[in-house]
Each structure stands twice: as C-alpha cells, then as structure tokens.
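[1] Build the 3D model from these lines:
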Amino acid sequence: MKKTLSFGLAVVAGTTALGSQAQEVQDTMVVVGSRTPTEISQIPGAVWVVEKEELQQQISTGADLKTALGKLVPGLDFAPQGRTNYGQNMRGRSVQVLIDGVSMNSSRGISRQFDSIDPFNIERVEVISGASSLYGGGATGGIINIITRKGEPGGLKLRTETGITTGFNDSSDLDYRLAQSASGGNERVQGYIGVAYQDNGRHFDASGNEIFPDIAQTDLQDNRSIDVLGNLSFNIDANQTLSVGAQLYRSGYEGDRGVYFPNLDATPANLDDAEIRDGYSSDRDPATDRKMVNLQYHHADLLGQNFYLQAFHREEEASFQAFPYSVDDGYEFRASKQNTDLSGIKGLFDAQLSDNIGLTYGLDLTREQFDADQMFFDQAIADASGGLVQEEASIGPRYPGYEVDTIAAFTQADWQVNEGLKLSAGVRQQRMDVEVDDFKGIPGGENDYDATLFNASALYDYGNGHQNWLRYSQGFELPDPAKYYGKSANISVAENPLSAIETDQVELGWRYRGGDWMTQAAIYYAWSDKAVENAEDLSVTVVDEKKRDYGFEGAVTRYFDHGFEAGGTLHLVRSEQKNDDGEWEKRDARYASVSSATAFVGWSDLTRSARLQANHALDLEDAEGREIDGYTTLDMLLSQQTDIGKFSFGVQNLLDEQYSTVWGQRAAMFYSPFYGPEYLYDYQGRGRTYSLTWSHQY
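    Got it, this is the predicted structure:
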C-alpha cells in the first residue's frame, strides 16, 4: 500500500463506515502517536476517524461541523450550536483542534476552533482520545485534526453542492449553502481549490419562538461564511514531496435583527423584558476572519531516515457582539476584537534502528502574538434605541498584548518485542518564553515556564482481530496570559510566572475489527493538581485544586445482510474536584462534561441510503446543586443517487424537542446575575428543521 503522507494527525476507527469498509480499514495507514504513517493495528490508544461520507451525511441534516462531530466521536461532548465551542470537551478535558497539523488553539482561550472551515473542503476528521503532547498545549482531553481535500492525478474533476435548511417557522427561517471545487493534475503536480458559501437565517426553538442571540459568545443566526481553500502538491522525485496550501475564511453576522432592551433609560436601568427586533446596526459585528498558509515537505531517505518538515502561518481576528456592562449611570455597550498571529516550523526524523526498534525525534518552534481592543459605543444613542444602534464612541485596550515563543524537543521509541507485543515510550520537553505588554498603567514584563511530558504504552495483538492496550500519557494546557495578567497591579509578570497545568492519564482499551463487527472501547482515569477558574468578572486564576475525570468511552457497529447496519456510541464521564475537607465532590457544572449516548439504524445499497439516529445528553448536577438538564433528539436522513447527482433529505430534531443547549445552561451560570437576568444567556436548541441537499461530481 502506498503511504499517504500528511503532517496532520490521522487516526481511524470509523464506527459508522459502510459495511464494505469494515475489512478494508484493517490495512489503513494513518499518522498518529509519533506523527508518522502507522498502521491502525500499531496504535496503542482509542482513535477514531470520520470520513467525508459520514461527515456529509450529518451535514445534510442541517448540522454544522462541531454538531456533526459531537454525534459521531465518542468522548467528544455534544456541540453548543452557536459560534462558540466552549465546553465541548473530550473525556472531560480540553481538546486541541488542528487543520492539516496547524493548531487552531491559542494561549488566549477563544473557543472558535470549529468556526474555521466549511465541511465541503474536508476529506476526513481524525481524532485521538485522551491526554497527548503531540502538538503542544491544549490537548489534555484529546486531539482533533481536520484533513483537507487534495488534488489527485487525472483530468479535471468538478464537484458542486447546494442545499437549504428550514423549520418553516417564518420567511426568515432559511439557511442555504452553495459550494464548488475543482481538482486535477498529473503524476508530478496535483491541485485542488474549493469555495464554499453559507448564509443562515433566523433560528426558532421547538415552540416556534425566535431564539435569543447568544450575546456572550455570539451565534450563527443571520451569519454568512465563505471558505476558500486551495493547495498544490509536487512529487519532486521518487523520495521527495512538497505540498503548499492556503486558506481564507470569514464567518460573520450580516443581519438587522438584534436584542431590544426597553429599560435602558429607566431609573434604575435594567435588562429585563428584552425582545428581538429589527433595526439593529453596529460599527462592530460578530465575526471570525482567518488566513492561513501551510507548507509540508517529506524526504523518504535523508541520512537513511524519513524526514518531515512543516512551516505555517495563521492570522485570526475574532470580533464579538456588543455586550452590556453595568456603569454608574446605567449600561454601557462594548465589543472586543481579539487578534492572534501564530507562526511555526516543525522538523521530524523517523529512523528504523533495527527490524523491531524504531525511533522518532524532532523539534518544534512557534511564535504566538496576541493583542485585543475594545470598542465603546455611544451610550446616549444606545439608550435611545434600546441597544439596537451601536455607534462607535472610542476604542481602548481590552486585554494586555503578549508574545509567546515556544521551543519543544521530543523523542518516541517503539519496540516490537514479539509478534503480538509492542512497547512504546516517549518524552516531550517544551519551554515557553512569555513577554506581556503594559496595560492600563499596569507594567508588563517577561517570564518563562516549561513542561516535561511522558508517555508509555503496551499494545497486544492477539492475531484474530482483537487488540488490547494499556497507556499512560501526559498533556498540558496553558493559563490565559491575557486574562491572568493586567487585572491587578499586584500580579506582576516578573514575580508571578505562569505554569503549565499538566494532566496525567491512564487508559485501558480494547478493539475488534473483523467479520460483521467494528468495536472499540476504553476506560480512563485522568487527574491534575491545578485548574483555571473564572472569577465573577470573568478574569482567570490558576488555583491549586485537585481535579479528576474518569469514565468509559466506546462505540460499536454491527453489519447485517442486505445493507443493514446498527450501532451506537456511549460516553460515561464523571468529573470531580477535591474540596477543602480533602473529599472528592462533583465538579462545578460550568466546567464538567455531560455524559452522552447515540444509537442508530441504517440501510444502504449502491444508490440509496437511510439512517435514523438518536442523540441523548444525560442530566448533570454538581456539589452546589447547579444542574444541567439533559435532552434527547432524533435525526433522520434519506439519500438517492441519480444520473444528475445525489439528493439528500434530512430532518434534525425530528420529534421537535424543546431544550436548552448545554452551553446556554452554562452561560446562564457564568453571566447571571452579575451581567443580567438568566434568560438573556440561556441559549435554546433549534426545533425541527428540514434539509434538502444536491451534490454532483463530474
């Protein structure tokens, strides 16, 4: 089999793949663990892949990217549905999201990693569960790598897709999308370009009520996005390949509906009785703008070793919605814009020292730069319009700017002890130098911190499709310098260095692929002795707090005759923290993950398919009595392949369940009552919607 070389993490489990793929997946080559091509049977960990067909199946029901992944990947929480993916953890911890190996995470915790690419340009999504240090900070719960589409040798290939989604609640309740790609090439050069456009209308809950905008983190109502992605791949010679890719992505609000507050000029002013009205306009609308370039080079025989080199640059602007802050004479509206530049270069050697011993080692260098400002809106105009009209009065700093330079060295060794047993171990040493700017009279400064992370694993292959593994691994997350510094002159940069918050994890897993079954399951236990917490004013503090998450993650698919299949996923997680009395108690519901399950039945032949899928989030209650109410939704998809393309009809939330999203319930805990009444932040789930999609390749 020819190796598919990708700097992105590639992993495979494909629990919802077509039955014909059940046997083929055994031989798939993936990139995981040591970031080099590896057979699935050699991976000591719970790994999953969502192929483009599976992803498009979910998208055809009207789901966005993070919603689709939440239903397909065990261990990943269900999606918040708005623009943010805050709290969409894996195994109760944070997840690192990458596109072709380039991290969408940053030291500043802006949770928009999935507001980054249109699913039309995605080849597959690859996931590894559990703590990992493969690509640096942010992967205490796992890694999700989005692999983009590439060109192939052959003539010009075109692909067109268009679709609409509506709940038939109102003329404004309509989403539509249009996408086009072209690819082709020869044995020396291959190219791909894809352009995808999506325009969303207003959204309504199951009761037929227009959903209040997410004024805290922004949502995707009246949102327009365009994703332009292209790449060129060069086969330089028998040993060398080069790939150059670029992306332009914009996702932003384009509507005229906003929240009207009737009591802004009352005495005293308050945020009660708000409603949604026409007439909104603002000098700063919610948006995500991203530019990225990515270069990957591979040499198959450099000093007798495989050599991989990657260089990349990512620029991102994240703008937020006008938000009401309480001041002495009422409420003042402000909206921030936060800018991140990330550049890096990564080099890796893969050496085969003997027939049964392999060694991977390398060096990563990155530089991250951040700055943020805040637009203040004219208070008199805002009060007179009930907050609908936001005209710029001034711009000031929002957070202290900073620069983080990182250097990391790593090595990973594998030993195939005998035909069944494989042992692996590795270490990553990462050092981060932080330089923080002065902020509102508070002096900045410099400091540094580091993290040393280990992993060790044993994998046993019984030779009959069954495998077991035992793995210990460490990952870490970074405290947010922008929110940690600049809030008080008492927290000086020089005397209060940041520290990496490390997570340790042990995992025992099993998988079986063969015949009519595809299964994978793992039990895990993760712990740490520090945590990042939000204060009432939403600044962050690093506290000495023992935290642990443990649970079960699994998926199964059974293939039957005549194209039928059935299966599901299950993630049971319990998050706990140690209190002042030294006893373990349920973790704060604002941070704890919610257990979830899915179940599906499906049928397909060469031209038609049908799928019915149930999604269930369990209830959660913490030690203080704060609750997150679970919910159950049902989705249905039908498709028909014809001579003029494929038609897909999907229904999301088939039973029209009325529910509050997990993010909406968390947001109410975060922002209310300090920033206003609870109803302003309790973001509701969308009611029943119908989607019709047509796609054609020619």
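[2] from here on, contacts and neighbour counts on C-alpha atoms
    Noted.
[3] and P213, which of the three is it?
    Reduced to three states with DSSP: H, G, I helix; E, B strand; the rest coil, the structure at P213 is coil.
[4] got the contact list for it?
    By Cα atoms under 8 Å, 6 or more residues apart in numbering, the contact list for P213 reads 219, 221, 258-259, 683.
[5] Now tabulate those in TSV and tack on neighbour count, secondary structure and distance to I43.
    Listed next are the contacts of P213 as TSV, based on neighbours: other Cα atoms under 10 Å; DSSP: H, G, I helix; E, B strand; the rest coil; distance: Cα to Cα, whole Å:
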residue	neighbour count	secondary structure	distance to I43
D219	23	coil	38
Q221	26	coil	41
G258	21	strand	50
V259	19	strand	50
Y683	29	coil	40
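[6] Out of those, which comes closest to A531?
    A531 has its nearest neighbour among these in Y683, at 26.4 Å by Cα to Cα.
[7] this one next, for a side-by-side:
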Amino acid sequence: MKKTLLSLAITSSIAPFLFSSVAIAHQSADKNIERVVVTANRTQTAISDIAGTVWLVDLEQIETQINAGVDFKNALAQLIPSLDLGSQSRANYSQNMRGRPMMVMIDGVSLNSSRGVSRHLDAIDPFNVARIEVISGSTAVYGGGSIGGVINIITKEGDGNHEFNVGIKSGFAGHDDLGTNLAAATSWKNARSKGRVSLAYSQIDAMHDGNGDPIMMDTTQSGLQYTQSLDLMASTTFKINQQQSISMLGQYYNNESDGKHGLYFGDNSGSLFGDMTGVGIRAGLESEHVPQTKRSLFNVDYQHLDFFGHNLNIQAFMRSEDFDFYPRPRLNSTQDAISSFSSSEQSTDAYGFKFVLNKKWQAVDLAYGFDYDSEEFEALQTYYDPTIAQASGGLTI
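    Next up is the predicted model:
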C-alpha cells in the first residue's frame, strides 16, 4: 500500500491579543534565559510567545525517572500532564493525550504511520534524549495524527564532552530478574561544527510484580521480558556562515526478543480452554518470527535566519521500519478448538520534506510553507501448523 500527501500550512499569531497558557516542567537555573522550542510553530520560538499549552521536559527530569527504574514511556506519563500511563508491553497503545491519539516525533520527524501499530515510544534509548517538547491538545500544524497533542523527542547534540553510563536493575526475585544498560558517547564542538556519536545497549530479562510473581508476556503487542535493544546514533551540525547552518542525524534502533523464551500455554495449550495449570514463561521457544521493533531514520535540516527577511527551515527525512509480532492462537467460533496459530509482520518506508518560512511584523508572527510525505507499507501474516503448536503449548511454531 502506498500513501502520498502534500499539504500547505499557514499559521499566524497576534501577540498582544492572545492568551498563552504555558507550563514548564523544569525552570532554568538562570531566570534571565528565555527557553526556546521548535515544535509549536516549526521554527525557534520563545515559550512566552506561544499561544497554547506547551510542556518542556528537560534531561534532569528524564534521568530522575529512568534512574528510578521506570521505562521510557511511563517516565513520560509521569512527567507530562494528560498523558496516560502505559502497559508493560513494548506498545504505547493505551497512552493518549487528553483522551485522544498523539503524534510522536524525533527531531521533528514523525513516527506515526497510516497503519499505526503503537510503537512510537519504542524508538530511542533515553541516553540519547536531550529534552522533550510537548504540545498539549490538537494542533493544525501537524495534521490529523496530532488531535491529542505532539511529543517531539529532541536528541542530544555535540558539546565536546564524552559520556559513559552503566546501569543494573533487579527486583531480587530470581536469578534472571536482572536488567542491564551500557551506553557511551563521544562528541566534539568548535566554532564551525559540532557532532556526537553514541551507542546504547540494554537487556531486560524476567519481570516480576509486587508479590514476586512473574509478569506474563503480552502476546498481542509483545512484552519487554527477555529482550535486547540497541540504539546507534550519529549527528552533526555545520555552520555555513552567521546566518546559515545544516544539521544531519542518522539512527539505527533495534529492540527484539532473545528468541529463546516464550509463553507456555500449559499442557496441550490447556490455558486457551480455561485450564491455567503450568502456564508461564519458559525457555525453548522455536519460531520463525520473534517480536521485534527495528527502525532506521535519517534527517537533514537546513536553516537560514535571514532569507529575504524570513527565517527559512527546510527538512528532508527518511524512515524505514520493521515490526514483528508474537505468534498467537485464535479459537474457532465455538471456543473449543484452535482455528489458527499465526504471527504478523509489517514493513514501512516513509520519506518526505518540509519547507517553512517564518516572518514577524511587529505584533504578527506568520509561519507558512508546505509538506510532502510519501509512505509505503507491506504486511505479511504467517500461519503455523496448529496441531504442532497446540501440542507444544505454543513453544514450537
């Protein structure tokens, strides 16, 4: 399936007559420094000039949540008002803003697709996040996918420092109740350019609840138990002159199951018919498909601060992603036999560019331009022998 979209956007604001409801998640230590965001109008805009509710979540608050053992999507739910809490799965299906769907972006590149699979927040390691800009409520600037709001994840830039991070998490509920994180980054910065290269790896084994009992895997969107993730990112900014600059970002992200552990449905898959004896997570999974989120992203952003009296932004991007889902059973109409055992996968390729001009005339702030987006996706459903799958309790498929 292929989708192509060309849209024209014009927004304006008249400063003296608009009420700006602004909330900042963390105030700058220097009160004289005006915080600037790019999400609200697609150009650098001082928070005090934005007519709308904008939340700015900075690195310190993100790190506080992550270091306490909270996963990324639930850390955002703690920090962003009106954002629902997420589940223990890799999906953010249950998370809405103000009760409506939201758009998630990385440096202005949307992760939403025409066929949404709710893995927008399974997209980046928190180690690579500098801050998060949030528009609360619907906005015409980004189209229909943002009726609940926009979450724009801003990545770290080169500052000349080197980073190294090691983390271990455990609930002491067993030998495999362990999560580890390892991340490193190097960066440079001079008068003309800056850049950063980073590698972040994490591994999660078993998960347990407050009573010490194992948390069962989600066989709909798949859980995060027994998974490994890798986030490789490189970015650079080159200053052409005092008015012009160009930035580039490349990312490869992969979060997948270890391919060894799966949900055992009991002897002869009895749990599917009401007998929960022996149900649990076991090693020994044999399947052609394992849950996975794999994404490649490339973004180029050009800025001219005085283009015939305008602020000009041109952005070109490419996003390619593959989603695999856990094999799951389906019962027949009478609920007394397995009708099928299958898993699905989806591949999406999207690219486009954005052209935005911004001009201020005293009290009037006008932004206008156009977007071009093209998207193609393929979906595949793989069916397995239900007899073999049932006899193995769902482990051999």
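[8] if we can go back for a sec, now compare the contacts of P213 of structure 1 and name the two farthest from each other.
    Farthest-apart pair in these is G258 and Y683; separation 14.6 Å (Cα to Cα).
[9] coming back round to it: now, which of the contacts of P213 of structure 1 sits nearest G304 of structure 1?
    When those are compared for distance to G304 of structure 1 (Cα to Cα), D219 comes out closest, at 51.3 Å.
[10] Trace that closest one over to structure 2, please.
    Alignment note: D219 of structure 1 maps to G223 in structure 2; criterion TM-score structural alignment.
[11] in what helix or strand does the corresponding residue of structure 2 for Y197 of structure 1 lie?
    Mapped onto structure 2 by TM-score structural alignment, Y197 of structure 1 lines up with Y201. When secondary structure is defined using DSSP states H and E, the element that contains Y201 of structure 2 is strand 193-204.
[12] just the angle between the next helix-or-strand element following that strand and strand 193-204, please?
    Stepping forward along the backbone from strand 193-204 of structure 2, the first helix or strand reached (DSSP H and E) is strand 227-239. For strand 227-239 of structure 2 against strand 193-204, the angle between stretch directions is 170 degrees (axes from the mean of the first three to the mean of the last three Cα atoms, to 10 degrees).
[13] contacts for strand 227-239 of structure 2?
    The list of residues contacting strand 227-239 of structure 2 from outside it, by Cα under 8 Å, 6+ apart, reads 124-125, 128, 157-158, 192-205, 245-258.
[14] Touching, G567 of structure 1 and A597? I think so.
    No - between G567 of structure 1 and A597 there is no contact, the gap being 10.9 Å when judged by Cα atoms under 8 Å.
[15] So which of those two has more stuff around it?
    Here G567 of structure 1 and A597 are compared on neighbour count by other Cα atoms under 10 Å; more neighbours surround A597, at 23 against 20.
[16] if you skip the residues just before and after it, what's nearest to the residue sitting nearest the centre point of structure 2?
    In structure 2, the C-alpha nearest the mean C-alpha coordinate belongs to L121, at 2.6 Å (Cα atoms, centre = their mean). The spatially closest residue to L121 of structure 2, leaving aside those adjacent along the chain, is K73, at 6.0 Å (Cα to Cα, 6 or more residues apart in numbering).
[17] what's the alignment partner in structure 2 of V30 of structure 1 in contact with, if anything?
    With TM-score structural alignment as the matching criterion, the partner of V30 of structure 1 in structure 2 is V37. With contact set as Cα under 8 Å, 6+ apart, V37 of structure 2 has these partners: 43-47, 133.
[18] ok, of the residues you listed, which come out buried?
    Buried residues within the contacts of V37 of structure 2, defined by neighbour count using 16 or more other Cα atoms under 10 Å: 43, 45, 47, 133.
[19] With respect to P327 of structure 2, which of those is nearest?
    Of all those, E133 has the smallest distance to P327 of structure 2: 36.2 Å, by Cα to Cα.
[20] so what's that closest one up against?
    Shown in contact with E133 of structure 2 (Cα under 8 Å, 6+ apart): 37, 39, 54-57, 151-154.
[21] G160 of structure 2 too?
    Residues in contact with G160 of structure 2, defined by Cα under 8 Å, 6+ apart, are 186-189, 194.
[22] And the strands in the stretch 451-600 of structure 1, which stretches?
    If DSSP state E, counting those that start in this stretch is used as the criterion, the strands of the stretch 451-600 of structure 1 fall at 466-477, 501-514, 517-534, 540-559, 564-578, 584-586, 596-604.
[23] Report the aligned residue range of structure 2 for the fifth one.
    By that I understand strand 564-578 of structure 1. On structure 2, no counterpart of strand 564-578 of structure 1 exists by TM-score structural alignment.
[24] Ok, the second one next?
    Under TM-score structural alignment, the alignment places strand 501-514 of structure 1 onto no residue of structure 2.
[25] Name the residues that touch that strand?
    Contact with strand 501-514 of structure 1 is made by 22-23, 26, 45-46, 130-131, 140, 451, 465-479, 518-531, as judged by Cα under 8 Å, 6+ apart.
[26] ok, the contacts of V37 of structure 2 vs S82 of structure 2, which is closest?
    The nearest member of those to S82 of structure 2, counting by Cα to Cα, is E133 at 14.2 Å.
[27] Which residue of structure 1 sits opposite the closest one in the alignment?
    Checking with TM-score structural alignment, E133 of structure 2 has E126 as its match.
[28] Name the helix or strand for that match, please.
    In the assignment (DSSP H and E), E126 of structure 1 maps to strand 122-129.
[29] Structure 2: which residue goes with F552 of structure 1?
    Using TM-score structural alignment, F552 of structure 1 has no partner in structure 2.
[30] residues touching F552 of structure 1, list them.
    Here F552 of structure 1 is in contact with 521-524, 570-573 (Cα under 8 Å, 6+ apart).
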